[in-house]
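> please find the sequence and the predicted model below.
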Amino acid sequence: MARTQRRELEVELAEQYAQLPRRPRNRQRLVTLIVFAAIAVLVGLYGLLVLLPSPAQTPIAGVAVGKAAPNFTLPILGGANSTGPITLQALRGHPVVVNFWSESCIPCRAEVPYLQRIYAQYASHGEFTLLGINQADPREDIATFGRQFKVTYPLLFDKDSAVNTAYGITAVPTTYFINGNGIVRAVSITQLTPTLMKQGLAAVGINIPA
């Protein structure tokens, strides 16, 4: 009797097991493939993040505030009437604003009218000297640019980029404010605004309205 009951129980359990839902083998295989694919994607993304260069950093001035401004002698190709070269050291005794620019630089072009206005109001009267330095454009384009924007401050040409290198120029416009002793007192690595110009000139002892 016990044997018969046990046999019946085994049959019943077997039937119940047979009725349990089965996951198709194809579905199991698909799930496995999806899992492995997801792992591969995650590994690939991790490797990509590791190998990619870090985000671009904000340009840093090559000559720190408080350091002596590197001397240079460059020819005038536009702006001023003079055709002789300008030497920075010869301008000692007066503050100098050195603006690095390029004709193809939109912020550079946008700030030129403001620079010209400030130059006409203050620099042309001897309060400070404003110099524009270009190294990226053809020589003839610099003179044309000066005429187009009616620039009267000297536009200098850094033919071999030696001055740009000495000042660590990595982006334009970049503007250095140098005091009468030839020391860098402020640097702007963006388009000059009235506020930035006022702050830069104040750093070299020139006060102008905002």
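Structure received.

> CA atoms for contacts and neighbours, from now on please.
Fine.

> tell me the spacing between residue 115 and residue 165.
Distance of residue 115 to residue 165, computed by CA to CA, to the nearest Å: 23 Å.

> so what's the residue count around residue 139?
Each residue near residue 139 was counted by other CA atoms under 10 Å, and the total is 16.

> same deal with residue 153?
Counted by other CA under 10 Å, the residues lying close to residue 153 total 22.

> ok so it is a helix residue?
No. Secondary structure of residue 153, determined by DSSP: H, G, I helix; E, B strand; the rest coil: coil, with no helix assignment.

> pretty sure it sits against residue 132.
Yes. Contact status for residue 153 versus residue 132: in contact at 7.5 Å, counting by CA atoms under 8 Å.

> all helices for the chain, in order.
With DSSP state H, the ranges of helices along the chain come out as 2-19, 25-51, 106-121, 139-148, 162-166, 194-203.

> and those helices, which is most packed in?
Comparing the helices of the chain by mean neighbour count (mean count of other CA atoms under 10 Å), helix 194-203 comes out on top with a mean of 18.

> report all helices and strands that that one contacts.
Helix 194-203 is packed against strand 174-178, strand 184-188, with contacts defined by 3 or more CA pairs under 8 Å, 6 or more residues apart in numbering; DSSP states H and E.

> deepest of these, which one?
Per-stretch averages of neighbours, counted by mean count of other CA under 10 Å, single out strand 174-178 among the helices and strands packed on helix 194-203, with a mean of 26.

> this is the other structure I want to compare:
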Amino acid sequence: MVKKILAVTIILLAIIFIVVILSNSYEEPLEHVMVDSYGQPMIDFELNNTDSKLYSVTSDSGKPKLLNFWTSWCQYCKEEAEHLNEIYSNYKDDLEIVSINLTSSDNKEEAMDFIKKYNFEFPILLDYEGTIASQYRITAIPTNYFVNSDGTIKAITYNLTTSNSKNLIEELIRK
């Protein structure tokens, strides 16, 4: 009987420990992170846009890029949406912004509602198969790749705001 009580107590403590760890791990969004992709060439890709037309994203366009990966159910993605519109408004002539919905992990109708709600003016692509998310090793959302005009990856961020991206974007544009 004592062994059963001890076993149940240990299991309950383990469950409580796991719940506490998981609930605290996403309280604050991650900010600016440099990973092993830094300096590597971006991966060119093609996806359908929201009008079902094929859209190409290539490293040889000569323009710096912001690649934004998101889902409609992600709270941080919702917070980021306003900043993306502002960034686009401020830098649309100098920075190519492409937003990729992880449609393989999202509901297309909800994604379309999200797009309509935030009135995005930049290209929105739909990754139905998760192929591009896999190639870019997306493990957290939102994820933002900043790409130099020569097609190399400059930085990856997980919490994009107008203020924390300003210096990075201006550095990309100056190159």
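Structure received. These numbers were taken from a predicted model, which means no experiment stands behind them.

> care to give me the TM-score?
The TM-score (TM-score structural alignment, normalised by the length of the second structure) is 0.74; 157 aligned residues with a CA RMSD of 3.3 Å.

> which residue, other than its chain neighbours, is closest to the counterpart of residue 129 of the first structure in the second structure?
With TM-score structural alignment as the criterion, residue 129 of the first structure lines up with residue 96 in the second structure. Counting by CA to CA, 6 or more residues apart in numbering, residue 65 is the residue found nearest to residue 96 of the second structure once chain neighbours are left out, at 4.6 Å.

> what does residue 113 of the second structure align to in the first structure?
Under the alignment (TM-score structural alignment), residue 113 of the second structure maps onto residue 144 of the first structure.

> and residue 60 of the second structure, how far from residue 39 of the second structure?
Here the criterion is CA to CA. By it, residue 60 of the second structure lies 15 Å from residue 39 of the second structure.

> cool, and residue 153 of the second structure?
Remark: distance between residue 153 of the second structure and residue 39 of the second structure (CA to CA) = 5 Å.

> do residue 139 of the second structure as well
If you measure residue 139 of the second structure against residue 39 of the second structure using CA to CA, the figure is 20 Å.

> so these two - more neighbours on which side?
Neighbours of residue 139 of the second structure and residue 39, each counted by other CA under 10 Å, are more numerous for residue 39; the result is 15 against 9.

> and the contacts of stretch 139-150 of the second structure?
Judged by CA atoms under 8 Å, 6 or more residues apart in numbering, the contacts made with stretch 139-150 of the second structure from elsewhere in the structure are 42, 59-71, 74, 76-77, 153-160, 169, 172-173, 175.

> show the buried residues in those.
Applying a neighbour-count criterion of 16 or more other CA atoms under 10 Å, the buried members of these are 42, 59, 63-71, 76-77, 153-160, 169, 172-173.

> residue 172 of the second structure -> the first structure?
In the first structure, the residue equivalent to residue 172 of the second structure is residue 204, according to TM-score structural alignment.

> what's the neighbour count on the closest residue in space to its match that isn't next to it in sequence?
Setting aside the residues directly before and after it, residue 204 of the first structure is nearest to residue 179 in space (CA to CA, 6+ apart), at 4.8 Å. Residues near residue 179 of the first structure, counting by other CA under 10 Å, number 24.

> residue in the second structure matching residue 179 of the first structure?
In the superposition onto the second structure, residue 179 of the first structure corresponds to residue 148 when matched by TM-score structural alignment.

> flag every buried residue along stretch 97-106 of the second structure.
Of the residues in stretch 97-106 of the second structure, those buried by neighbour count under the rule 16+ other CA under 10 Å are 97-103, 106.

> what does it contact?
Stretch 97-106 of the second structure is contacted by residues 65-73, 88, 111, 122-130, 133 when judged by CA under 8 Å, 6+ apart.

> in strands, which of those residues fall?
When DSSP state E is applied, the contacts of stretch 97-106 of the second structure are split such that 65-70, 124-126 fall in strands.

> ok now do the match of residue 113 of the second structure, which residues does it touch?
Contacts of residue 144 of the first structure were listed using CA under 8 Å, 6+ apart, and they are residue 78.

> look up how far residue 59 of the first structure lies from the spatially closest residue to residue 78 of the first structure that is not a sequence neighbour.
The spatially closest residue to residue 78 of the first structure, leaving aside those adjacent along the chain, is residue 143, at 4.2 Å (CA to CA, 6+ apart). From residue 143 of the first structure across to residue 59 of the first structure, the span is 28 Å (CA to CA).

> now which residue in the second structure aligns to residue 159 of the first structure?
Counting by TM-score structural alignment, which is the criterion used here, residue 159 of the first structure corresponds to residue 128 in the second structure.

> and for that match, the neighbour number?
Each residue near residue 128 of the second structure was counted by other CA under 10 Å, and the total is 18.

> look up how far residue 134 of the second structure lies from it.
12 Å.

> repeat that for residue 109 of the second structure.
For residue 109 of the second structure, the distance to residue 134 of the second structure under the criterion CA to CA works out to 22 Å.

> ditto for residue 123 of the second structure
Here the distance between residue 123 of the second structure and residue 134 of the second structure works out to 20 Å (CA to CA).
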